[in-house]
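> what follows is a predicted protein model with its sequence.
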Amino acid sequence: MLTKADKQQDNNDLPPPSGAVGRSFLSRWTSLVGWMGIAGGIAVCLLSISAFIAPGYWFTDNMSFFLRQFFGAGLCGFLAGASGLTVAHRQPRLYGKAVLVLAVLLITVFGLMAARIDAVTSSTVNAPTTTSSSLRVVSINLERLFLADETLSAFLQQTKPDVLVLEETAWGWQRHRWQRRIGATPIAGHGALPDHLFAGRLGDLVFFSRFPISASKTIDVIGNAETHDEADREILSLTLDVDGAGLKLLALHPASPRTKPRWLDRQAYLATLNNQIQNSTADTTEPTLVIGDWNLSPWSGHFLKMLTDNNLRTAFPGGIPQTTRFFFDYRLHWLLGAVVDHFAVTPDIEIQRVELGPDIGSDHLPLIVDVAIQNRANAH
């Protein structure tokens, strides 16, 4: 018959409960960090996917601005979770399944992002013939940067744009400061600024061109003034005479959708823009270029719809969307930034090159686009 001491000795000889092997202080913390990484990774992946499945809502559509950051955070969470596989867990099977779920979600998010970029860049291209005219179009959100600023002037001297589209120009303030600083010298044609000028009625959008402007108008888009300042916006519609060929250009700058009312204003603006594009492509066979600060993510369903509905396509520097609007400091632009400055063209425009300019003192980087259109006057 076993004594009490024998029973105690038998209990001491039993193996420890499953999952308790090697549960040192370090392994417990590694397990905790792994679980936290997995939970955070799954959360940001779900937020990312929501931008694709529910673009009709303010919150989920705005998630499309942060997809790069979400994917990076999800990847870090996966690495933390994967490192946790090296230690024991109280529920090892559940932990392994959680890591697998996060891996599947990350692959899904990456696939959705890649497919969306392919969708907005792919289109039937009718390349111009050898008798074509090339031009450089530069778009800059100035954030009220003075037109005679030394850094901006040096950039324009180096880039030599044929067409310059400016947003957040504050044209009235620019002219007033120009008169005080420069004097009576005309703004158009000064330094590297092209000779032909057209400013929108609100002064937010301003257009310079080396080519003559054969037609121009401002389309007013009335916003909800009770919700935020500067609710009213404008679209510039211009036709350029490019070496005998007509080029239709639309410049835009809708409201930033940081709140739901602003998002609704942006959606109304995009609807007006869509009508303008449809009218332009229906009434004329001229190639059309749309450019500016769209305040719209390239992964947004609304960006895709705008391009597919009008048979437009775009391109990105190096084929990858890169930060055009940064926050706090340019050195953090990959971490704290968004892709909001875009262009789109009809199939009869050849995209030759796309790149971003340097930090010039604004909170946006210049968007530089080289395109070519057929010179109909010489094409026979």
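Thanks, I have the structure now. All of these numbers come straight from a predicted model, not from anything done at the bench.

> contacts and neighbour counts: CA atoms only from here.
OK.

> pretty sure residue 51 contacts residue 65?
No: if you go by CA atoms under 8 Å, residue 51 and residue 65 don't touch, sitting 9.1 Å apart.

> joint contacts of those two?
residue 300 (CA atoms under 8 Å, 6 or more residues apart in numbering).

> after the helix or strand hosting residue 73, which helix or strand is next?
Here residue 73 sits within helix 67-83, counting by DSSP states H and E. Remark: after helix 67-83, the chain's next helix or strand is helix 92-121, criterion DSSP H and E.

> alright, now check it against this:
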Amino acid sequence: MAGARMDVAATGTMSQPAGRLIKFVSECCWLTLGCLVLCTFLAFFSSRFWVAELLANLRVQLVIAGLLVLFIGVFLRHWRLALLACVVIALHLSWFATAFPPVSNGDSFRHFVTVTSVNVLSENVQHDRVIADLIEANADVIAVLELTPMLDQKLRQDLPAYSHVMSRSENSGNFGVGVYSKYPLADAEYFESVEAIDSIAVTVMVEQVRGKEEKFRLFVTHPLPPMNGGLFEKRNRQLEDVADRIHRFRKQASAIPVVLLGDLNLTPWSPWFLELQSRSGLVRGISHFSLEPTWYCFPLFPFGLVIDHGLIEPSLACSDFKVGKPMGADHRSITLRIASSD
């Protein structure tokens, strides 16, 4: 009997730490869920307020946190916790429709052009890694953001195949921009949607094997990061201006397809991304379901955002989409293999 009492006492002693741990985990989950509910509520106002839009850009992270709470709730059989986590997750899932490639309008496509966009980070001096990444991408046209004079010179020297160039590099600031093309460029223009930030619009004359020369209009832009109310307004104004320019061009020259490349400083799950698509008439250029980040705070998936984009004409199709490797910057390059309908 004495031995039995000792076993019961020992079991009770061991279960107390486990009970305290379960209680602690449960309380942490409820606290996390409360934060998720607050963030989800604020995200409904993301079209108007910069803090709310920052939260909307973090939908992937919010869903990851929600899934963690859901799994723990199911494991602990805290069904109310799990149910509320499901509701929070469901409120974000519809926004990930842009993670899927758009439905093609045509049945048969042929390769048209390959384009790459890369934000090299103006402070990045690992230019050889940038060059190696671009060589591996093997694009026909490259858009470079945060371009410095030193990198501009190196790109011209080390990538002689890209003999058609228009660039405005900057030593100060983060808004140098350039286009490097294997094909001739025409009707080139720089324009400012907001003060002191240049964007590019240029027609690329694509040479075809059949002897027929085709072309597309390329827009390259890099708006400000929306880290306060003023920057939020300027970023939105730049996106609206670029979208309006694209819309006007598409009305005037409907036979020439349009491609938009850039670090747009917003994710596809922001309402402003949907506004950009609607206003310009372009669609996100991806070939498969993709949540892969193009910018990292730390080099792990939960600490990255999808903010570098290629948008294309609905009459085109993206047959392949790739995110590049680390090359000394906080961004990764994106490469789109674009096809056109026969």
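All right, it came through fine. Source: prediction; values computed, not measured.

> flag every buried residue along the helix holding residue 73 of the first structure.
67-82 (16 or more other CA atoms under 10 Å).

> just how off-centre is it within its chain?
Centre-to-centre, helix 67-83 of the first structure and its host chain are 21 Å apart (CA atoms, centre = their mean, to the nearest Å).

> and for stretch 337-347 of the first structure?
Counting by CA atoms, centre = their mean, stretch 337-347 of the first structure comes out at 7 Å from the chain centroid.

> and for stretch 167-183 of the second structure?
20 Å.

> contacts for that stretch next, please.
121-122, 140-149, 152, 161-166, 197-200, 204-207, 220, 222.

> of those residues, keep whichever come out buried.
Using 16+ other CA under 10 Å, the buried ones in these are 121-122, 140-148, 152, 162, 164-166, 197-200, 204-207, 220, 222.

> among those residues, which ones are in helices?
residue 152 (DSSP state H).

> follow-up on the earlier one: nearest to residue 352 of the first structure, of the buried residues of helix 67-83 of the first structure?
Nearest to residue 352 of the first structure out of those is residue 68 (CA to CA; 26.1 Å).

> that closest one matches what in the second structure?
Counting by TM-score structural alignment, residue 68 of the first structure lines up with residue 60 in the second structure.

> how far away is that match from residue 141 of the second structure?
Taking CA to CA, to the nearest Å as the measure, residue 60 of the second structure falls 31 Å from residue 141 of the second structure.

> cool, residue 11 of the second structure as well?
In terms of CA to CA, residue 11 of the second structure sits 70 Å off from residue 141 of the second structure.

> output the contacting helices and strands for the longest helix anywhere in the second structure.
With secondary structure taken from DSSP H, the second structure has its longest helix at helix 2-43. Helices and strands touching helix 2-43 of the second structure, as assessed by 3 or more CA pairs under 8 Å, 6 or more residues apart in numbering; DSSP states H and E, comprise helix 50-56, helix 59-76, helix 79-93.

> closest to residue 264 of the second structure out of those?
helix 50-56 (13.5 Å).

> how far apart are that closest one and its match in the first structure?
Taken against the first structure, helix 50-56 of the second structure registers an average deviation of 1.1 Å after superposition, with mean CA distance after the TM-score superposition for the first structure.

> got the contact list for that helix?
Applying CA under 8 Å, 6+ apart, the set of residues contacting helix 50-56 of the second structure is 39-40, 42-47, 226-229, 232, 269-270.

> buried residues in that helix?
50-56.

> now render the residues you listed as CSV, adding distance to residue 325 of the second structure.
Compiled in CSV, the buried residues of helix 50-56 of the second structure are given as follows (distance: CA to CA, whole Å):
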residue, distance to residue 325 of the second structure
50, 30
51, 30
52, 31
53, 28
54, 26
55, 27
56, 26
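
> please identify the one among these that lies nearest to residue 92 of the second structure.
Distances from residue 92 of the second structure to those, taken by CA to CA, are shortest for residue 56, at 8.9 Å.

> follow-up on the earlier one: buried subset of the contacts of helix 50-56 of the second structure, written for PyMOL?
Filtering those down to the buried ones (16+ other CA under 10 Å) takes a single PyMOL command:
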select buried, resi 39+40+42+43+44+45+46+226+232+269+270
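
> which position in the first structure pairs with residue 224 of the second structure?
Residue 224 of the second structure maps onto residue 255 in the first structure, with residues paired by TM-score structural alignment.

> from residue 61 of the first structure, how far off is that match?
On the measure of CA to CA, residue 255 of the first structure and residue 61 of the first structure end up 15 Å apart.

> repeat that for residue 353 of the first structure.
29 Å.

> tell me where the stretch 151-300 of the second structure has strands.
All strands of the stretch 151-300 of the second structure, identified by DSSP state E, counting those that start in this stretch, fall at 164-168, 177-181, 185-192, 198-207, 213-220, 258-263, 283-284, 295-296.
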